[in-house]
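Undergrad: have a look; sequence and predicted model below, questions after that.
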Amino acid sequence: MASVIPYTSVNYPETDGKPMGETDVHIKETMRLRQLLERHFAGQRVYVSGNLLVFYEQGNPRKFFVPDVFVVKGIEPGDRRFYKLWVERRPPSAILEVTSRKTKKQDTVVKPALYRELRVPEYFLFDPTQDYLDPPLQGYRLAGADYQPIVPASDGAMESEQLGLRLAPEGKHPELYRLDTGERLLTAEEALRVEAEARRAAEAELARLRELLGRGGAP
């Protein structure tokens, strides 16, 4: 009689037990970048996440990495407990890491080697305190079997082919600009502020025109 191999389910953890970021600056920047990308890709078949365990070897819950922010094109968005490469069948299209003192070696040595093996097309690093990376914004694009540095413009900005965005280091933030329109991506708070300012300007102009008409004058 043939022996029966019992099925053993694998428990994939939902956290690595490490803090989200080293400092408030790093945590806020990670959340900001994720929000910008979520708003930009809303309504598209693009998944945006961050600080989520990404498992890359089926059956081995120890084989994972945790990107600060990552984008996967061509799959449905939606909440996930973790990301399994063999289930989704797509590696991240682009990964953004917010580098700190504790993560510099991981971000500049360990992770690039793994991302290259997993065929992640683009990889960006940003140092919001400008203490650990020079220049503070760095990018790499997969070319053949290895990563090649993305040559920045004179202002330190660089283009992401995968995201369709221009990343520009401006102070403590990498601002994101659309390649097709040149528009800067806004957070929800910034968008509300811009809308409020536009509404006030429109109301002021309407009041001015009404006053002129009341006087019988021309605009």
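TA: Alright, I've got the coordinates.

Undergrad: can we go C-alpha only for contacts and neighbour counts from here?
TA: OK.

Undergrad: for this structure, which helix is longest?
TA: The longest helix of the chain (DSSP state H) is helix 188-215.

Undergrad: helices and strands around that one, which ones?
TA: In terms of contacts (3 or more C-alpha pairs under 8 Å, 6 or more residues apart in numbering; DSSP states H and E), helix 188-215 is not packed against any helix or strand.

Undergrad: residue ranges of the helices in the protein, please?
TA: Taking DSSP H as the criterion, the chain carries its helices at 24-40, 85-88, 104-105, 111-117, 188-215.

Undergrad: for the ones you listed, which one sits closest to residue 172?
TA: In terms of C-alpha to C-alpha, the element of the helices of the chain nearest to residue 172 is helix 24-40, at 8.4 Å.

Undergrad: the inter-axis angle of that closest one versus helix 188-215?
TA: 60 degrees (axes from the mean of the first three to the mean of the last three C-alpha atoms, to 10 degrees).

Undergrad: in helix 24-40, what's buried?
TA: Within helix 24-40, the residues that qualify as buried are 26, 29-38, 40, counting by 16 or more other C-alpha atoms under 10 Å.

Undergrad: stretch 110-127 too?
TA: Counting neighbours by 16+ other C-alpha under 10 Å, one finds that the buried residues in stretch 110-127 are 111-112, 115-116, 119-127.

Undergrad: likewise for stretch 91-105?
TA: Burial within stretch 91-105, assessed by neighbour count using 16+ other C-alpha under 10 Å, is assigned to 91-100, 104.

Undergrad: hang on, the earlier thing: would you tell me which of the helices of the chain gets closest to residue 11?
TA: Each of the helices of the chain has some distance to residue 11 by C-alpha to C-alpha; the shortest is helix 85-88, at 15.2 Å.

Undergrad: against that first model, consider the following:
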Amino acid sequence: MYDLPSEEVGEPGLPDEYHPLQAQLLRLTFQPRTYPSEWVFSAMDMNIYYDENNTRRYKRPDWFGVVGVPRFYEGRELRKSYLIWQEGVSPFIVVELLSSSTRAEDLGQTEAEPDGNPTKWQVYEEVLQVPYYVIYDGEQDYFRVFHWEDGCYQELELDGDRLGLVELGLGLRLWRGTHEGLERLWLRFEDASGELIPTEAERERQEKEQAQTALQQLRDRLQAMGLDPDNLPNND
């Protein structure tokens, strides 16, 4: 893993501010309910090497999630790349964020290279056999889902712009809200009941708001009893 580059020198990475923020939100909310957290791994803009005999061949999804592998490599190391022949488990879900430069490739509309290097679509479908391949167009605000069935991808008809991942106890849907100070439509995970899975920052904000609400309720009760919350008698 440490002998192979995490990215190709001179090759562009995430192209703008939006791409890493959207990928980050997917990473933060990918919390499968059917696997312990220490057996869940996800990454954004990381090379997936799939051919042990040709390490020049890899794909780098905007975001991908894997279940059934340790959160840390061999239980103790941060990954620089994801090597299929070492990990033994393909991603369960891959999300590509459409841009003008990658649209044709992400949608499987490009041909394999003359040297035999397969396209992104071919790698996800034929080599890795990723169960769920998601394409999100953040400019047009829609996403499409392709499910691996009988050796190839079949596009799913979404139920109210929501993808149910029963195997993980999760859902994936569009949500209008604020992430990192930007209000817009985002793609993020929710639990099986439809409740959003909060990020750590959102959880802390919710706890703070709940504490403030509880404090205000206490003040209201004290005032209703004729007591001044800011000048309570000292029993000492």
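TA: All right, it came through fine. Quantities reported herein were computed from a predicted structural model and do not represent experimental measurements.

Undergrad: give me the TM-score for this pair.
TA: The TM-score (TM-score structural alignment, normalised by the length of the first structure) is 0.82; 200 aligned residues with a C-alpha RMSD of 2.3 Å.

Undergrad: need the max-distance pair from the buried residues of stretch 110-127 of the first structure.
TA: Greatest spacing in these, by C-alpha to C-alpha: 119 and 127 (23.8 Å).

Undergrad: sorry, back to before: would you list the buried residues of stretch 110-127 of the first structure in CSV and tack on distance to residue 60 of the first structure?
TA: Formatted as CSV, those follow (distance: C-alpha to C-alpha, whole Å):
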residue, distance to residue 60 of the first structure
111, 18
112, 21
115, 18
116, 20
119, 19
120, 20
121, 24
122, 25
123, 25
124, 27
125, 28
126, 30
127, 32
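
Undergrad: closest one of those residues to residue 169 of the first structure?
TA: The nearest member of these to residue 169 of the first structure, counting by C-alpha to C-alpha, is residue 126 at 8.3 Å.

Undergrad: quick one: map the closest one onto the second structure.
TA: With TM-score structural alignment as the criterion, the equivalent of residue 126 of the first structure in the second structure is residue 136.

Undergrad: which residue ranges of the first structure form strands?
TA: Assigned by DSSP state E, the strands in the first structure fall at 46-49, 54-55, 64-65, 69-73, 83-84, 94-98, 122-126, 137-143, 146-149, 158-160, 165-170, 173-178.

Undergrad: and the residue nearest the centre of the second structure?
TA: With the centre of the second structure defined as its mean C-alpha position, the nearest residue by C-alpha atoms, centre = their mean is residue 26, 2.5 Å away.

Undergrad: so that residue makes contact with residue 187?
TA: Yes - checked against C-alpha atoms under 8 Å, the pair residue 26 of the second structure and residue 187 is within contact range at 7.1 Å.

Undergrad: before we move on, the earlier item: what is the burial count for the nearest residue to the residue nearest to the centre of the second structure once chain neighbours are set aside?
TA: In space, residue 26 of the second structure comes closest to residue 188 once its chain neighbours are excluded; the distance is 5.4 Å by C-alpha to C-alpha, 6 or more residues apart in numbering. For residue 188 of the second structure, the number of neighbouring residues by other C-alpha atoms under 10 Å comes to 22.

Undergrad: what's the counterpart of residue 188 of the second structure in the first structure?
TA: That one, residue 188 of the second structure, aligns with residue 175 by TM-score structural alignment.

Undergrad: related to what we said a few turns ago, pick the one among the buried residues of stretch 110-127 of the first structure closest to residue 186 of the first structure.
TA: Where these are concerned, and distances follow C-alpha to C-alpha, residue 186 of the first structure has its nearest neighbour in residue 126, at 18.5 Å.

Undergrad: which residues sit in contact with the closest one?
TA: Counting by C-alpha atoms under 8 Å, 6 or more residues apart in numbering, residue 126 of the first structure touches 96-99, 133, 136-138, 174.

Undergrad: nearest residue to residue 164 of the second structure in space, please, no chain neighbours.
TA: Of all residues not flanking residue 164 of the second structure in the chain, residue 171 sits nearest, at 4.4 Å (C-alpha to C-alpha, 6+ apart).

Undergrad: ok, now residue 166 of the second structure?
TA: In this structure, residue 166 of the second structure finds its nearest non-sequential neighbour in residue 192, 7.6 Å apart by C-alpha to C-alpha, 6+ apart.

Undergrad: kind regards, and thank you for your time.
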